[in-house]
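Q: Got a predicted structure plus its sequence, pasted below:
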Amino acid sequence: MGMSVMLSRLAYGFEGAPQMLDHILLGSSDLDHGIAFVESQTGVRAAFGGVHPGVGTRNALLSLGERRYLEIIAPDPKQQNVDADRLNVLKKLESPRLIGWAVHPGDLEAFVKKVRQQGIAIEGPFPGSRVRPDGRVPKWKTAALKEDNEGPIPFFIEWDKGSVHPSSDAPGGCRVESFSIASPDPDGLTSEFRKLGIEVVVQRSEEPELRARIAGPKGAMDVRS
């Protein structure tokens, strides 16, 4: 699909998920606490997803519908000698909050090439993997802007063709009821999105922020960055 990531319906207060949303990341300083937090509000208990070797994190997952999911990510206590920016952010969290989101632009190699042709500094694609409890190792590639790999601008992901997408076997019953973005510089952020082929309306706020409402059988969970 080339460079166009069709998110034209995404806006502040938009009901539903961005069209090309892959997953939303909910950070927690403790995985069990993050799982309990989500379950207490949605009624769905996320399943342990596995560990990220060498990265220092582990996760739990729940499906948000076809090919989209919520990732609860937290430090892995068994990986003590890892120093990474995201890991340090997670350790400092006092309560679960959104720390990022990912979209799938199709062919990631081609997408990165076209982004660079726009003069935008983007890193990747980088290979990634996770060891599941059943021993399977799903693999993927990611890319992210050098200046914003944590925040309103998503990172980009392409799953290995031989890997099962997490949404296919994660616990279901939840959906994205709303997803929104706010920024103190909405015009500037909107311009950045457009350079990436992402059509998105950004509202003004004092601080950059992601906001999501995830509905489950028990009720809705409102989370922010």
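A: That came through, no problem.
Q: Please count neighbours and contacts with C-alpha atoms only from this point.
A: OK.
Q: Using the three-state scheme, assign Phe48.
A: Going by DSSP: H, G, I helix; E, B strand; the rest coil, the secondary structure assigned to Phe48 is strand.
Q: Would you mind confirming that Val82 is in contact with Gly56?
A: Yes. In this structure, Val82 sits in contact with Gly56. The criterion is CA atoms under 8 Å, and the distance is 5.6 Å.
Q: between the two, which one's more packed in?
A: Comparing Val82 with Gly56 by neighbour count (other CA atoms under 10 Å), the higher total belongs to Gly56, at 21 against 15.
Q: hang on, isn't that one packed against Ile73?
A: No. Counting by CA under 8 Å, Ile73 is not a contact partner of Gly56; they are 10.3 Å apart.
Q: where along the protein do the strands fall?
A: Counting by DSSP state E, one finds strands in the chain at the ranges 21-27, 47-52, 57-63, 69-75, 97-103, 122-129, 139-145, 155-159, 175-183, 203-204, 209-215, 220-224.
Q: Which stretch among these is buried most, on average?
A: strand 69-75 (a mean of 27; mean count of other CA atoms under 10 Å).
Q: this is the comparison structure:
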Amino acid sequence: MRLTFDHLVHFVHRTPQEAAEQFCQAGFHAVAGGRHSSWGTWNSLSYFGLSYVEFLAVEHEELARQSENPLVRQCIEDEAKGEGFGQIALRTDEMDAWAERLRGQGLQVTGPVPGSRTRDDGTTLRWRMLFLEDADSALLPPFLIEWSQTDEERREDLTNRGIISAHPNGAAHLKSVGYAVTDLEEATARWQSWFGWEKGEKFHDKELGAICQAFELPGGNVVLCQPTGEGLAQTAWKNRGQRPFFARLAGASKNSEYKIGGGSYFLRALE
């Protein structure tokens, strides 16, 4: 069953509009999203095709603290860690089949959880989410998302609304998102067991100071990174634990690095 990288969740402690403005100052195109009225959260967005970054913030803390949505709970629980990347979502159009499969593997599965968000123009987006827990591991599995629209319908709608648009700095594609992990072999085996993915060759990333393992996915790869010494991976692991910590994007005329809200965005020129 196919999974596609859908989005990176970037927890922020400012308004989503302020987060979008900071992203725009770095040359990216970012727009206001809307409110999750039943969860007490709101967001802003930056799209690279159908892959995107979601800046997620708590708007109504009391409501958010009462929410049973695992992502909202994580957003609250991670507040002490400061701003930074929290989760990724993988897209599917076979949500019920994945729920059955993952439960059969012994994972604790929450959902499918219905979701919706009201846009500023009053229209409502709808989707379903599936949250996973592996009792035998300290790793945080990604969650799955299934949109009510097809990919083609979403792309046309988002483009017509100006939500998908060119980035002034040239960024065009989300290439990968990386996780800091304590034990690369164990983490690789866990991700393989969850989703049945094939792993590539291990490699050393001097820029991150880590030994890494990549899984290739449509929409953006997932890279697991075990720190080998002082460097970005070790700093991220110490500060935020086994969480996403970088996003690599491609399409610019020159290489750039942006530190934004506790996350690292690497923009690379197309080869």
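A: Perfect, I can see it now. Quantities reported herein were computed from a predicted structural model and do not represent experimental measurements.
Q: Just give the TM-score of the two.
A: The TM-score (TM-score structural alignment, normalised by the length of structure 1) is 0.76; 204 aligned residues with a CA RMSD of 3.0 Å.
Q: Columns distance to Leu90 of structure 1 on top of the strands of structure 1, output as CSV?
A: As requested, the strands of structure 1 are exported to CSV (distance: least, CA to CA, whole Å):
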stretch, distance to Leu90 of structure 1
strand 21-27, 6
strand 47-52, 14
strand 57-63, 9
strand 69-75, 6
strand 97-103, 9
strand 122-129, 19
strand 139-145, 19
strand 155-159, 18
strand 175-183, 21
strand 203-204, 26
strand 209-215, 16
strand 220-224, 14
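Q: Nearest to Ala110 of structure 1, out of these?
A: Closest to Ala110 of structure 1 of the strands of structure 1 is strand 122-129 (CA to CA; 10.2 Å).
Q: can you tell me what part of structure 2 that closest one aligns to?
A: With TM-score structural alignment applied, strand 122-129 of structure 1 matches the range 109-116 in structure 2.
Q: For that stretch, give me the average deviation versus structure 1.
A: Its match in structure 1 and stretch 109-116 of structure 2 itself, once the structures are fitted together, sit a mean 0.8 Å apart by mean CA distance after the TM-score superposition for structure 1.
Q: helices or strands next to the lengthiest helix in structure 1 in the packing?
A: Assignment by DSSP state H gives helix 31-42 as the longest helix of structure 1. Counting contacts by 3 or more CA pairs under 8 Å, 6 or more residues apart in numbering; DSSP states H and E, the secondary-structure elements packed against helix 31-42 of structure 1 are strand 57-63, strand 69-75, strand 220-224.
Q: Those: which one's closest to Asp22 of structure 1?
A: Closest to Asp22 of structure 1 of the helices and strands packed on helix 31-42 of structure 1 is strand 69-75 (CA to CA; 6.7 Å).
Q: how much space between whatever residue of structure 2 lines up with Asp22 of structure 1 and Ala30 of structure 2?
A: With the correspondence set by TM-score structural alignment, Asp22 of structure 1 lines up against Asp6 in structure 2. Taking CA to CA, to the nearest Å as the measure, Asp6 of structure 2 and Ala30 of structure 2 are separated by 16 Å.
Q: can you check Ser176 of structure 2 too?
A: When CA to CA is applied, the distance between Ser176 of structure 2 and Ala30 of structure 2 equals 19 Å.
Q: what does Gly115 of structure 2 give?
A: With CA to CA as the criterion, Gly115 of structure 2 and Ala30 of structure 2 are 22 Å apart.
Q: next one: His13 of structure 2
A: Between His13 of structure 2 and Ala30 of structure 2 the distance is 17 Å, computed by CA to CA.
Q: what do you get for Leu249 of structure 2?
A: According to CA to CA, Leu249 of structure 2 and Ala30 of structure 2 sit 15 Å apart.
Q: Kindly report the same for Phe266 of structure 2.
A: The spacing between Phe266 of structure 2 and Ala30 of structure 2, counted by CA to CA, is 17 Å.
Q: and those two? which has more neighbours close in?
A: Neighbours were tallied for Phe266 of structure 2 and for Ala30 using other CA under 10 Å; the higher tally belongs to Ala30 (27 against 18).
Q: what lines up against the more buried one once you look at structure 1?
A: Following TM-score structural alignment, the counterpart assigned to Ala30 of structure 2 within structure 1 is Ala46.
Q: tell me the contacts of that match?
A: The contact partners of Ala46 of structure 1, by CA atoms under 8 Å, 6 or more residues apart in numbering, come to 35, 38-39, 60-62, 170-171.
Q: conserved subset of those in structure 2?
A: Here is what carries over to structure 2 from the contacts of Ala46 of structure 1, by both residues aligned by TM-score structural alignment, their matches' CA atoms under 8 Å: 35, 38-39, 60-62, 170.
Q: out of those, who's nearest Lys114 of structure 1?
A: Taking CA to CA as the measure, Leu61 is the one of the kept ones among the contacts of Ala46 of structure 1 closest to Lys114 of structure 1, at 31.6 Å.
Q: From Ser205 of structure 1, how far off is the closest one?
A: The span separating Leu61 of structure 1 from Ser205 of structure 1 equals 30 Å under the rule CA to CA.
Q: ok, His194 of structure 1 - how many residues close by?
A: Small correction: residue 194 of structure 1 is Arg, not His. Applying the criterion other CA under 10 Å, we find 14 residues in the vicinity of Arg194 of structure 1.
Q: Map it onto structure 2.
A: In structure 2, the residue equivalent to Arg194 of structure 1 is Gln192, according to TM-score structural alignment.
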